[in-house]
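Participant: sharing a sequence plus its predicted fold:
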Amino acid sequence: MALPADQRKSILKVLMTSLLLDLISFTFILPLFPSLLTFYRNQDPSPSSLLNRVFHYLNAYKNVFAKPIDSRYDIVLLGGALGSLFSFLQALAAPFIGRLSDKYGRRTALLCSMLGNTLSVALWVAATDFRTFLASRIVGGLSEGNVQLANAIATDISDPSQRGSTMALVGACFSIAFTFGPALGAALSNITTVAQNPFATTAGVSLFLIVVESLYIYLRLPETHPRLTRLQHAQPTDPSSVNKGQKMDGEAATTPSHKEHTNNPALLNLVHFLFLLPFSGLEFSLPFLTATFYVGSQASPSALNGRLLSMMGLIASLLQGTVVRRLPPLVTVRAGVVACTVSFFLLARVSSLPGLYSAGALLAITSATVVTGLNSLGSFEAQEGERGAVLGRLRSWGQVGRAAGPLLFCSVFWWVGREIAYTTGGVVMLTVCVVVFTTLKSPPIPPAGQKT
């Protein structure tokens, strides 16, 4: 029997509220990287400082390219390197966090993750030097598990017919946070409360949100793992499954039954990696691309970046709240990879702001669909006792692509130029389209309320 509607609605409300708090707090820092790194560089201009040693290696990397890279991009490149480090650490931690949630429960794993997040932001509040700031990013990368655990909880409380719409709500939280969080973080950075750390106000508000979120989860979120809770979950219709170790009373199976996969999790992991490899590189390259529109002009590329990202976030959140949650997950994945492919080829030749905004609208469709759809497809391939691990591995492979994509794409961007870089990305995305359209299948989804 499916989870009662009122119980599911209550858990979903807590889940979405806590995830919004987490993601808004997380996005505060995104527009501040250039200012943060400039501040830390000025704090300790010594050539032997950690930050300047990093810049030394960065310049050595830049010098291998045939065309010189303007020094004004140093901070942007370093910010991207820190983002790649964060994603790489998440790739390492995601499978462990997933297994932790399968063994000890989603709520326990989420609260452990929140302890790490709290320590990470507290280090940022105290970061008057680059070394402490770097430590905060490392701790944050290793402990950030809210998104994958939200997907696992959404799977726990949803029957197959509800799965896609619930995952879309998780994606909508992303879009809403990325629409408003960076702007709020930038506004808070203009308020100085600690002279030694001009970003302490932003960090302090971020810490406040994390603490509120932790308390809210502790007080309001029940355990949702079927093995560890009395919540009523979907039961198998095949009586023979009892003989294979699955108990009809909702208790854990003593011996897990064999799972016939519609889409092998290894294939979904590969698709997630192949998609995010070029897509994350494209995302990171947008500041460089928009800068080319204002060569010799006094206009601010940062302002254009802000408007472009806000537009993309708004479109993505509207799509996830309306269209995406009503479509089968495979349809959303296919629509997203096609939109991304067209965007790559458009960006290879775009020379006007309308063209740039058109490509941005296509990327918004991609942001609203692909990862949400892959998470939904992945959730169908995991049995109750392994959902955390399966979704953790799916996220881990995606984060590997997100860590490597900016480095590889920007290397091509600076080595051979914009047109070849984006065309190459488009060809890679065409390959992803072929894989998605020829190998992925839509899982059988019974009507709402039907036993599975």
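Facilitator: Right, received. Where do you want to start?

Participant: all contacts plus neighbour counts: C-alpha atoms, from now on.
Facilitator: OK.

Participant: now Pro222: closest residue in space that isn't a chain neighbour?
Facilitator: Arg107 (6.9 Å; CA to CA, 6 or more residues apart in numbering).

Participant: where do the strands sit along the protein?
Facilitator: Along the chain, no segments are classed as strands by DSSP state E.

Participant: wait, what's in contact with the residue nearest to Gly171 when sequence neighbours are not counted?
Facilitator: In this structure, Gly171 finds its nearest non-sequential neighbour in Thr372, 6.0 Å apart by CA to CA, 6+ apart. Applying CA atoms under 8 Å, 6 or more residues apart in numbering, we find Thr372 in contact with Met167, Ala168, Val170, Gly171, Pro329, Val333.

Participant: now, which of those residues lie within helices?
Facilitator: Using DSSP state H, the members of the contacts of Thr372 that fall within helices are Met167, Ala168, Val170, Gly171, Pro329, Val333.

Participant: a markdown table please, covering these and showing distance to Glu144.
Facilitator: A markdown table is the format used below for the ones in helices among the contacts of Thr372 (distance: CA to CA, whole Å):
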| residue | distance to Glu144 |
| --- | --- |
| Met167 | 19 |
| Ala168 | 20 |
| Val170 | 16 |
| Gly171 | 16 |
| Pro329 | 25 |
| Val333 | 25 |
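
Participant: farthest-apart pair in those, please.
Facilitator: The distance between the two most remote of the ones in helices among the contacts of Thr372 (CA to CA) is 15.6 Å, for Val170 and Val333.

Participant: got a list of what Phe199 touches?
Facilitator: Leu36, Val125, Ser189, Thr192.

Participant: Phe437: neighbour count?
Facilitator: Neighbour count of Phe437, defined by other CA atoms under 10 Å: 15.

Participant: second one coming, line it up with the first:
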Amino acid sequence: MPIALAAVLIDTIGFGIIMPIFPQLITQLGHIDLEQATRVAGYMLVVFSVMQFFAGPVLGNLSDRFGRRPILMTSMLCFGIDYALMAWAPTLAWLFLGRAIAGTAGAVYGPAGSVIADVTPPEKRGAAFGLIGFAFGVGFILGPAIGGVLAQFGSRAPFMAAAALALINAVTMYFLMPETLKPENRREFHLRDAHVIGAFRPLFHAGNAAPLLLAWFLWQLGHMVYPATWSFWAAIKFGWDAKAIGWSLAFVGVIMACVQGGLTGPVIKRFGERKAIVFGMISAATAFYLFAFATAGWQAYVLMAISAFQGFVFPSFNGLLSRMVDAKHQGALQGGIGSMGSVSSILGPLLLTQALASGVDHGFAGANFLLAAVLATAALAIVVWKVLDRVPGKPTSPVSP
């Protein structure tokens, strides 16, 4: 499990390292202003997410067939090559190509989540999935901080650092990581099932799965406001440079790591996944509404602390869903979850970056967070109305399709 979590950590560090310098790099290569760069960045996230949408179920099903270890190693190798490629990108087209490769390799969350499902009893998976969020949070502590520091050596230096980290992780996996998928739990790979519908087919028997998935999708769509617009919003709203943006993202990583690593397990154990989801969504929606009307940089830090409890949402949702399928389909499920997240990553940047740019055109730089707040509120309403009393709060035996 630690090495699988390291894959998530390295992925997040790599993503976080480049966030502070992305606005600068896009404006330089494209010879465009910051507002135009916001839209270009949104298109790049769409390319990344489209590739991840298709790759997620494929990698998840492959991990059910061949095991988690080879898939994770391959993903890390591809990441290393990709970031090295982006370090030498001479045009925006090369950056788009790099984002496409990263999207394909970036479906690492499916196999990593499957490792946790392989080695964790069903009743403890909600808390265990919080470790993915913890790794993500630590990555956001280190990544943006490193990126902000390395930015002084040029806009390409963070990419080289990310490439080196990914390759080191691949070597570590080769020598130290055991396989977690037992031979009796492996199944044949069928390309016809390696898509998002096939990934969720084992859930179709559960009547409460559809509203649960819809609520999660809407919440993820709103949550994309951070990776899609934060760097540009902070630069436009507060005039922050790459270093200031890097430290703000590092602060997010600190509070995420504290919540995911220290609070998620005890909260889920004490109150259950359902109440943890509701509390996390209330936290997110409240912060989004207030971000939209923030007027000073210090307010952003206060709101980041308020929003930290949204870290309960992902592991709670994942824990509920993982108990609905058997051991042979955990990889497919995690790949499908990643693929669903990719759909939100396709639509989210398109909606949220355009909302930010349009809002700026009309003198309101908070339109992106206002839209995110509406989406988070809709997700919360579905959970309270359709899901809260229907999803089992206590662990149940997974059902084979």
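Facilitator: Yes, it's here. Small disclaimer: the values here were computed from a predicted structure and weren't measured.

Participant: TM-score of the superposition?
Facilitator: The TM-score (TM-score structural alignment, normalised by the length of structure 2) is 0.82; 372 aligned residues with a CA RMSD of 3.0 Å.

Participant: on that earlier part again, which one of the contacts of Thr372 of structure 1 is nearest Val435 of structure 1?
Facilitator: Ranked by distance to Val435 of structure 1 (CA to CA), these are led by Val333 at 11.3 Å.

Participant: what does the closest one align to in structure 2?
Facilitator: Alignment note (TM-score structural alignment): Val333 of structure 1 maps to Ile277 of structure 2.

Participant: same deal with Glu381 of structure 1?
Facilitator: Checking TM-score structural alignment: Glu381 of structure 1 goes with Met324.

Participant: thinking that match is in contact with Leu203, fair?
Facilitator: Yes: applying CA atoms under 8 Å, one finds Met324 of structure 2 in contact with Leu203, separated by 6.5 Å.

Participant: tell me the one among the contacts of Phe199 of structure 1 nearest to Pro226 of structure 1.
Facilitator: The nearest member of these to Pro226 of structure 1, counting by CA to CA, is Val125 at 38.4 Å.

Participant: hmm, Ala200 and that closest one touching each other?
Facilitator: Yes: contact criterion CA under 8 Å: Val125 of structure 1 and Ala200 qualify, at 5.1 Å.

Participant: point to the residue nearest the middle of structure 2.
Facilitator: With distances taken as CA atoms, centre = their mean, Gly341 lies nearest the centre of structure 2, 7.5 Å away.

Participant: list the contacts of the aligned residue in structure 1 for that residue.
Facilitator: Here Gly341 of structure 2 is matched to Gly398 in structure 1, going by TM-score structural alignment. Gly398 of structure 1 makes contact with Ala91, Asn269, His272, Phe273, Leu276, Leu277 under the criterion CA under 8 Å, 6+ apart.

Participant: can I get those in a markdown table with distance to Leu119 of structure 1 and neighbour count?
Facilitator: Converted to a markdown table, these look like this (distance: CA to CA, whole Å; neighbours: other CA atoms under 10 Å):
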| residue | distance to Leu119 of structure 1 | neighbour count |
| --- | --- | --- |
| Ala91 | 20 | 25 |
| Asn269 | 30 | 21 |
| His272 | 30 | 25 |
| Phe273 | 29 | 24 |
| Leu276 | 29 | 25 |
| Leu277 | 30 | 27 |
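
Participant: looking at those, which are in helices?
Facilitator: Taking DSSP H as the definition of helices, the contacts of Gly398 of structure 1 contribute Ala91, Asn269, His272, Phe273, Leu276, Leu277.

Participant: the first one - nearest residue in space that isn't next to it in sequence?
Facilitator: The spatially closest residue to Ala91 of structure 1, leaving aside those adjacent along the chain, is Ser396, at 4.0 Å (CA to CA, 6+ apart).

Participant: wouldn't the one you found be in contact with Gly98 here?
Facilitator: No: judged on CA under 8 Å, Ser396 of structure 1 makes no contact with Gly98 at a distance of 10.1 Å.

Participant: how many residues are close by the closest residue to Pro406 of structure 1 other than its chain neighbours?
Facilitator: Using CA to CA, 6+ apart and skipping the chain neighbours, the partner closest in space to Pro406 of structure 1 is Gly281 (4.0 Å). Gly281 of structure 1 is flanked by 26 other residues according to other CA under 10 Å.

Participant: repeat for Leu228 of structure 1
Facilitator: Using other CA under 10 Å: Leu228 of structure 1 sits among 16 other residues.

Participant: the spatially closest residue to it that is not a sequence neighbour and Cys112 of structure 1, how far apart?
Facilitator: Nearest non-adjacent residue to Leu228 of structure 1, counting by CA to CA, 6+ apart: Gly105, 6.7 Å away. Gly105 of structure 1 sits 11 Å away from Cys112 of structure 1, going by CA to CA, to the nearest Å.

Participant: now swap in Ala187 of structure 1 and tell me
Facilitator: 30 Å.

Participant: neighbour-wise, which of these two wins?
Facilitator: Shown here are Ala187 of structure 1 and Cys112; by other CA under 10 Å, Cys112 has more neighbours (19 against 12).
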